[in-house]
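Peer 1: Below is the structure, and that's it, no one-letter string:
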């Protein structure tokens, strides 16, 4: 398996090596078939060495300097490379060829042979093979862009699929959500003046329903972090009302949330997971949620002591779906870590925030839960 991964990672190198080995093998078989002496293989290698050097040297320069768009550096590199091509082909003509053919090595002492090699051999070889190398460079870049576009489209489709699955899973847990939302509004109006706690609970549930039905997403599929936090507070508040405010919950917010945007229905999954598996009434180990925003990223962590016995039923979208959505929306820009110990469970999410996508001020705030 490791060997297969290595070959896939360096498939371009292996493809080049394979082509050259195949070519040299065919040439060697031809030489043997013709009855030519085996040492001619060395002559063949000597003949092709300058061409291979020019082609792959041009490749190196194109791939190294063209993407950076530094014209001066590229021109200097090309000049130095042309000089090196002249040196290589001179070495091949005056040293290696005499060795291969058994003739005497002779270095010209006049200028004319060097000028002829420069103009008739080195320059033409450089122009032709550099042109071929440039075409190969653009072909590779085109294939790379096509792969990147395919990956980008795949990630976008996965993000859309995850979003639809999240919305469907959330709405599937509700019976005719629009009807239920309107009915809750009716109950809220009727409960006013009879029970403040009842009307408050109905209003909170209405807000939860409204958040699930009304989308404030932008073109990137993100919502304001402040709206996500309000949704978390409402879910926690409705659970407190269910258990007569006996739940031990510590919710801390640090930093400035204004303008920060994230994909929706991610943090609620971590909160629901804590409610489902956590000990809810232990004063010594309360469920703790910490959200912190700084100039570079924001983190959200949930800590809970594991509950013994039956667990709370959850209608959330699940951690697996959340991982897929995060991978699609924030590739290589997020971390989701889990510490699953015998008695305690901690999950932490960190997302890198692009500076241009949110408004941040140096002022820092620290708030506790409003319940």
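Peer 2: That came through, no problem. Note that this is a predicted model, so its numbers are computed, not measured.
Peer 1: alpha carbons only for contacts and neighbour counts from here, please
Peer 2: Will do.
Peer 1: Secondary structure class of residue 252, three-state.
Peer 2: The three-state label for residue 252, taken from DSSP: H, G, I helix; E, B strand; the rest coil, comes out as strand.
Peer 1: Please apply the same query to residue 346.
Peer 2: Using three-state DSSP, the three-state assignment for residue 346 comes out as strand.
Peer 1: For the nearest residue to it once chain neighbours are set aside, the count of nearby residues, please.
Peer 2: Nearest-residue entry for residue 346: residue 303, 4.5 Å, with adjacent residues in sequence omitted and distances by Cα to Cα, 6 or more residues apart in numbering. Residue crowding around residue 303 was assessed by other Cα atoms under 10 Å; the count is 22.
Peer 1: hang on, residue 303 packs against residue 285?
Peer 2: No: counting by Cα atoms under 8 Å, residue 303 stays clear of residue 285, with 9.1 Å between them.
Peer 1: Show me where this protein has its strands.
Peer 2: Taking DSSP state E as the criterion, the chain carries its strands at 223-224, 249-254, 261-262, 287-293, 297-305, 334-340, 344-352, 366-368.
Peer 1: Format those as TSV; extra columns: distance to residue 75.
Peer 2: As requested, the strands of the chain are arranged in TSV below (distance: least, Cα to Cα, whole Å):
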stretch	distance to residue 75
strand 223-224	48
strand 249-254	52
strand 261-262	44
strand 287-293	46
strand 297-305	40
strand 334-340	40
strand 344-352	38
strand 366-368	55
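Peer 1: quick one, which of these is packed in tightest?
Peer 2: Comparing the strands of the chain on average neighbours per residue, with mean count of other Cα atoms under 10 Å, the densest one is strand 261-262 at a mean of 22.
Peer 1: Below is an additional structure, to be compared with the one above:
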């Protein structure tokens, strides 16, 4: 089983655990809410103003409602992430078995992968995702792009980003225009990050090998660290690659 599938299965188990925990908490919260409503009605019936004021001082109804809203919000985010995870797993289990997929399919996979990784980020963390796609491009729906070609650059950004610094960030740009697929990733890194070692990691080596075998001279991959910011840029000229395949 590949490391990517192991990672995604681990995320799936984690999300299932979170869903279960949220469900139990919401059931308990609903039970407490009903008990409190019953107590309020009993106190009002008996016109026991003193006890009612004491209970209100211990539990503000507005605060209680806000807590419920917060729990519901987290539950929605979890279900949203589970939907994205399902799409990613389908892509890895089925589409990745093909030698090529369409740029549209790989870009959809990349966007779903980004949404899943956002779960481990603080709401205050700065992340920017920009998509510049020409859907009228004739190659956009053609099976010409290697599957999972974007996973290494995206996963590494989330894995090695400096999450503690006040100016930490991740920036991802996905482009497809004139038959050229481009993925540009920036992220703030810590001084201990493995990214400071050039071309470190099995994933980086595997990506380089795949690109050389599949696209030969039709791609450009750059990785470098500058001013505590790691930059990874991948550009694949799919139009040139297709023309070479036709004339080969």
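Peer 2: Thanks, I have the structure now. Because the structure is predicted, anything quoted here is derived from the model rather than measured.
Peer 1: Once they're superposed, what TM-score comes out?
Peer 2: Scored by TM-score structural alignment, normalised by the length of the second structure, the superposition of the two chains gives a TM-score of 0.59; 180 aligned residues with a Cα RMSD of 3.7 Å.
Peer 1: Aligned counterpart of the residue nearest to residue 346 of the first structure in the second structure, please.
Peer 2: Aligning on TM-score structural alignment places residue 303 of the first structure opposite residue 186 in the second structure.
Peer 1: so what's its match up against?
Peer 2: For residue 186 of the second structure, the contact set (Cα atoms under 8 Å, 6 or more residues apart in numbering) comprises 157, 169-172, 229-232.
Peer 1: Swap in 6 Å and give it another go.
Peer 2: Going by Cα atoms under 6 Å, 6 or more residues apart in numbering, residue 186 of the second structure touches 170-171, 230-231.
Peer 1: do the same with residue 70 of the second structure
Peer 2: Residue 70 of the second structure neighbours (Cα under 6 Å, 6+ apart): none.
Peer 1: Pretty sure it sits in a strand.
Peer 2: No: with three-state DSSP as the criterion, residue 70 of the second structure is assigned helix and is not in a strand.
Peer 1: Now do the helices in the first structure.
Peer 2: Here the first structure has its helices, by DSSP state H, at 2-9, 11-34, 40-65, 71-91, 97-101, 111-116, 123-172, 177-191, 196-213, 225-242, 267-277, 319-329.
Peer 1: which position in the first structure aligns with residue 218 of the second structure?
Peer 2: The pairwise alignment with the first structure assigns residue 218 of the second structure to residue 333, based on TM-score structural alignment.
Peer 1: Give me the neighbour count for its match.
Peer 2: One way to gauge burial is a neighbour count; for residue 333 of the first structure, by other Cα under 10 Å, it gives 14.
Peer 1: rewinding a little: please report how far the residue nearest to residue 346 of the first structure lies from residue 254 of the first structure.
Peer 2: Note on residue 303 of the first structure: its distance to residue 254 of the first structure, by Cα to Cα, to the nearest Å, is 16 Å.
Peer 1: Same question for residue 316 of the first structure.
Peer 2: The separation that residue 316 of the first structure has from residue 254 of the first structure, given Cα to Cα, amounts to 26 Å.
Peer 1: Ok, residue 48 of the first structure next?
Peer 2: Computed as Cα to Cα, the residue 48 of the first structure to residue 254 of the first structure distance reads 66 Å.
Peer 1: of the strands of the first structure, which approaches residue 97 of the first structure most closely?
Peer 2: Evaluated over these, closeness to residue 97 of the first structure peaks at strand 334-340, with 58.5 Å, by Cα to Cα.
Peer 1: elements contacting that closest one?
Peer 2: Other elements packing on strand 334-340 of the first structure under the criterion 3 or more Cα pairs under 6 Å, 6 or more residues apart in numbering; DSSP states H and E are strand 344-352.
Peer 1: give me that answer again for 10 Å
Peer 2: Contacts defined by 3 or more Cα pairs under 10 Å, 6 or more residues apart in numbering; DSSP states H and E place strand 334-340 of the first structure against strand 297-305, helix 319-329, strand 344-352.
Peer 1: tell me the angle of the second one relative to strand 344-352?
Peer 2: So that's helix 319-329 of the first structure. Between the direction of helix 319-329 of the first structure and that of strand 344-352, the angle (axes from the mean of the first three to the mean of the last three Cα atoms, to 10 degrees) works out to 20 degrees.
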